[in-house]
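Enquirer: Following is a predicted model, sequence given first.
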Amino acid sequence: MGQIDISVIMTVKNGEKFLVSSLSSVFYQTYIPQEVVVVNDGSDDNTWDILMELRRKAPIPVQLVNTQGIGRSKALNLAVSHAKSRWLANIDADDKWIAEKLEKQALAIGIFPDAELVVTTSQTVYGDGEGEMQAKGGFAITPMGKESFYIRNPINHSSILFSRRFFDEVGGYDETMTRQVDIDLWIRALQRGHTFYRVDLPLTIKRLHDAQSFEVGNRLGYTFNSFKISLKKLWKLNAPFYYFPIPFVKFAYNNIPRSIRRHLKKS
C-alpha cells in the first residue's frame, strides 16, 4: 500500500457531548493522519475548552480555528484552507470512525489510482450508542456513478476521503448554502464525470440524537429543504422521469415523528 498524507477536518458548533468520542476515534486510527484541523464555529457551550484539552493530549498535531459563527459551508472551506495534506477526510463532531477506516480507504486508493473521493458504508447508532467497533472480514470496493444517487444520498459525510485536487476542481462547498451542503458538492462532481469509490465495510458510525439541528425547532424546514435538493439532484443528473415521485414520498415519511419511524424500520 502506497503512503498518502491525510489531514482530518472537522467543524463543530456546540458539540461538547460527543466531541471526545469523535476525535478519539481519529487519534487512534491504524493509518495515522498527519494532522487534525477543527473549526469551532461559534460554540457557546464547553466545546472550545474540550478542544484545547484534547489538543494538549493528542498524539498527532491538532490545529484549532475559532470563529464567531460563519456557517457550515464557510467553516468547512476554512478547515480545508488550513489543512496541509493532499488528501482530506471529514468527520462530523457527533460521529466516529472504526480504527481501520483510513487504512482501508488508503488501500482502496492504492488499488484504484484514479480515485479522487473514497467513502465507506456506515452504521447508525441512536443517542449514546457505540456501534460495532471492529471491522470483520474482507471487503469489496464499489464504483459509484450518478445512478447511485437517484433514490437517496448514499454518502455519509463523515466517511469521505478526498483529494485536494478534486475539491479545488469542483469548487468547494457552496457558501450560499446553510443545510445539506454535501449533496450539492456530489452533484457538481458527478456532473463533471467523477466516479466515487465505496469501501463496502461499515467503518463510519453515524450518530442520530435529539440535539441535532434538524430535530430541534424546525424539522419541517429541514425536510422541505431536503425535498428541494432531491428534486434538484434528479434534474441536474438527468435521472429518468420515474424517479421524480420519490422525493414527495420521502418528504411525507420524514415528517413522521422519529419514534414512529424507528418502529416502522424494526417491523
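Expert: Arrived safely, thanks for sending. As the structure is a prediction and not an experimental result, all values here were calculated from the model. Numbers count the residues shown, from 1 in each chain.
Enquirer: Going by C-alpha atoms from here, please, whenever you check contacts or count neighbours.
Expert: Will do.
Enquirer: list the buried ones in stretch 154-161?
Expert: For stretch 154-161, burial by neighbour count (16 or more other CA atoms under 10 Å) applies to 154-161.
Enquirer: got it, and stretch 60-79?
Expert: Neighbour count says stretch 60-79 has 61-65, 71-79 buried, by 16+ other CA under 10 Å.
Enquirer: Please dump these into CSV; it should also carry secondary structure and distance to residue 214 for every row.
Expert: Formatted as CSV, the buried residues of stretch 60-79 follow (DSSP: H, G, I helix; E, B strand; the rest coil; distance: CA to CA, whole Å):
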residue, secondary structure, distance to residue 214
61, coil, 32
62, strand, 29
63, strand, 28
64, strand, 26
65, strand, 25
71, coil, 15
72, helix, 14
73, helix, 16
74, helix, 19
75, helix, 18
76, helix, 19
77, helix, 22
78, helix, 23
79, helix, 23
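Enquirer: Which one of the residues you listed is nearest to residue 252?
Expert: Set against residue 252, the nearest of those by CA to CA is residue 72 (26.3 Å).
Enquirer: What distance do you get for the spatially most central residue of the chain to residue 54?
Expert: The residue lying closest to the centre of the chain (CA atoms, centre = their mean) is residue 157, at 1.5 Å. To residue 54, residue 157 is 23 Å away according to CA to CA, to the nearest Å.
Enquirer: centre of the chain versus the longest helix along the chain, how much separation?
Expert: Secondary structure assigned by DSSP state H gives helix 219-236 as the longest helix of the chain. Relative to its chain's centre, helix 219-236 lies at 18 Å (CA atoms, centre = their mean, to the nearest Å).
Enquirer: Below is an additional structure, to be compared with the one above:
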Amino acid sequence: METPLVSIITPSFNSEKFIAETIQSVQNQTYQNWEIIIVDDCSLDKTLSIVTKMALLDNRIQLFQSEKNSGTGIARNTALTKCKGRYISFLDADDLWKPQKLEKQIDFLKTNNLPFTFSFYDCIDEEGKSLNRTVEAPRNLSYRQLFFCNYVGNLTGIYDVNYFEKIAISSIRKRQDWMLWLTILKKIKTAQPLPESLAFYRIRENSISASKLDLLKHNFAVYRTFHGFNIVVSLLCMTGFLFTQLIIKPGYIKKVKL
C-alpha cells in the first residue's frame, strides 16, 4: 500500500514547556512516513536545544531558525519552502495529535478521493488536562459557512499538494489558518471532515482563543485585509460572524460525559 510523505509545518516560539510532547505525538503516529519542519521564530528559552537534541535522534525532524522574530505566518511560509511531501499538514508547537491521526486522514482522503480534509478535536488546558469539550464541524462544510466561522482546527487540516500545489500563508500576523482554509474552499466549494476527534488543542491563558476581544479584532482584520472589504461591509460580516458564534457554532461543541 502506497504511503506518501506527509510534511508537517510547526512554527515555534518560546515553546520549551510543550515542544517535546508535541514532537513525540508525531513520533507516536501509526503512519510513519512523515517529516516535521520546525521553524523557530527566535525563541529566548530552551526550545532550540530541546528540538536540536530530538532531531539528532530522528532525521525526520528538521529545525530551521528565523533571522528575526516575524510571526507565525512568515515561519509557516519558511517551512513550506522546505516541505517535500505530497501532503501538507499543520501542528502548532503546543498542540498534540492522537496516534492514528495521520493514518486515518490519509485513508479518508484516498477512499473518498478528496484533496483536503480536517477532523474534530478535543480541548485541553495549559497543563494538558481535558476541558471535556470536543469541537466538531458541519459534515459538508461550505465556503459560505467557513466565511462566517473557522470550523477547521489548524492542527487537523491536511491538503494534497498534487491538487493545490503549495499554498502560501497570508502575511497577516494572526488567523492565517482561517485564510488558508478559505483559499482552499474557494476552489473546491465544500469540504468533508473526518467525523472523529484526532487531536488535542491546547487553550492557553494568553492565546487568541482565550481572549474574545482579540478574536474579534483579528477576525475583523481578515474581512478588511484578506477579503478587501470596506469598513461598512466588514462590520456587516462581523455581525454574521457574531451570530454564528453565539447561535450556530455552540451546537458543534460537545460536552464530554465524565
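Expert: Here it is on my side, so go on. All values derive from a computational prediction rather than experimental measurement.
Enquirer: what's the longest helix of structure 1 in contact with?
Expert: By CA atoms under 8 Å, 6 or more residues apart in numbering, the residues outside helix 219-236 of structure 1 that reach it are 150, 152, 179-180, 183-184, 187, 191, 214, 243-244, 247-248, 250-251, 254-255.
Enquirer: Average offset of the strand or helix carrying residue 111 of structure 2 relative to structure 1?
Expert: Assigned by DSSP states H and E, residue 111 of structure 2 belongs to helix 101-112. Compared with structure 1 after the fit, helix 101-112 of structure 2 shows a mean deviation of 0.8 Å (mean CA distance after the TM-score superposition for structure 1).
Enquirer: circling back to that earlier point, can you add distance to residue 3 of structure 1 and secondary structure and give the buried residues of stretch 154-161 of structure 1 back as TSV?
Expert: Converted to TSV, the buried residues of stretch 154-161 of structure 1 look like this (distance: CA to CA, whole Å; DSSP: H, G, I helix; E, B strand; the rest coil):
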residue	distance to residue 3 of structure 1	secondary structure
154	27	coil
155	24	coil
156	24	coil
157	23	helix
158	22	helix
159	19	helix
160	18	coil
161	14	strand
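Enquirer: and the corresponding residue of structure 1 for residue 176 of structure 2, what is it in contact with?
Expert: Aligning on TM-score structural alignment places residue 176 of structure 2 opposite residue 181 in structure 1. Counting by CA under 8 Å, 6+ apart, residue 181 of structure 1 touches 72-73, 173-174.
Enquirer: Can you list which of these carry over to structure 2?
Expert: Contacts conserved in structure 2 for the contacts of residue 181 of structure 1, counting by both residues aligned by TM-score structural alignment, their matches' CA atoms under 8 Å: 73, 173-174.
Enquirer: And what about the residue of structure 2 positioned farthest from its centre, helix, strand or coil?
Expert: Computed with CA atoms, centre = their mean, the maximum C-alpha offset from the centroid of structure 2 is found at residue 232, amounting to 29.8 Å. Here residue 232 of structure 2 takes the helix state, with states given by DSSP: H, G, I helix; E, B strand; the rest coil.
Enquirer: how close does the longest strand anywhere in structure 1 sit to structure 2?
Expert: Longest strand in structure 1, counting residues (DSSP state E): strand 196-208. When structure 2 is superposed, strand 196-208 of structure 1 averages 0.9 Å from its matched positions, counting by mean CA distance after the TM-score superposition for structure 1.
Enquirer: Packing partners of that strand?
Expert: strand 96-97, helix 101-111, strand 117-126, strand 141-144 (3 or more CA pairs under 8 Å, 6 or more residues apart in numbering; DSSP states H and E).
Enquirer: Tell me the secondary structure of residue 129 of structure 1, please.
Expert: At residue 129 of structure 1 the chain is in coil, as set by three-state DSSP.
Enquirer: show me what contacts it?
Expert: residue 207.
Enquirer: please redo it, this time with the cut-off set to 10 Å
Expert: If you count contacts by CA atoms under 10 Å, 6 or more residues apart in numbering, residue 129 of structure 1 has them with 205, 207-209.
Enquirer: Among those, name the buried ones.
Expert: 205, 207-208.
Enquirer: ok so, going back, what two of the buried residues of stretch 60-79 of structure 1 have the greatest distance between them?
Expert: 61 and 71 (24.8 Å).
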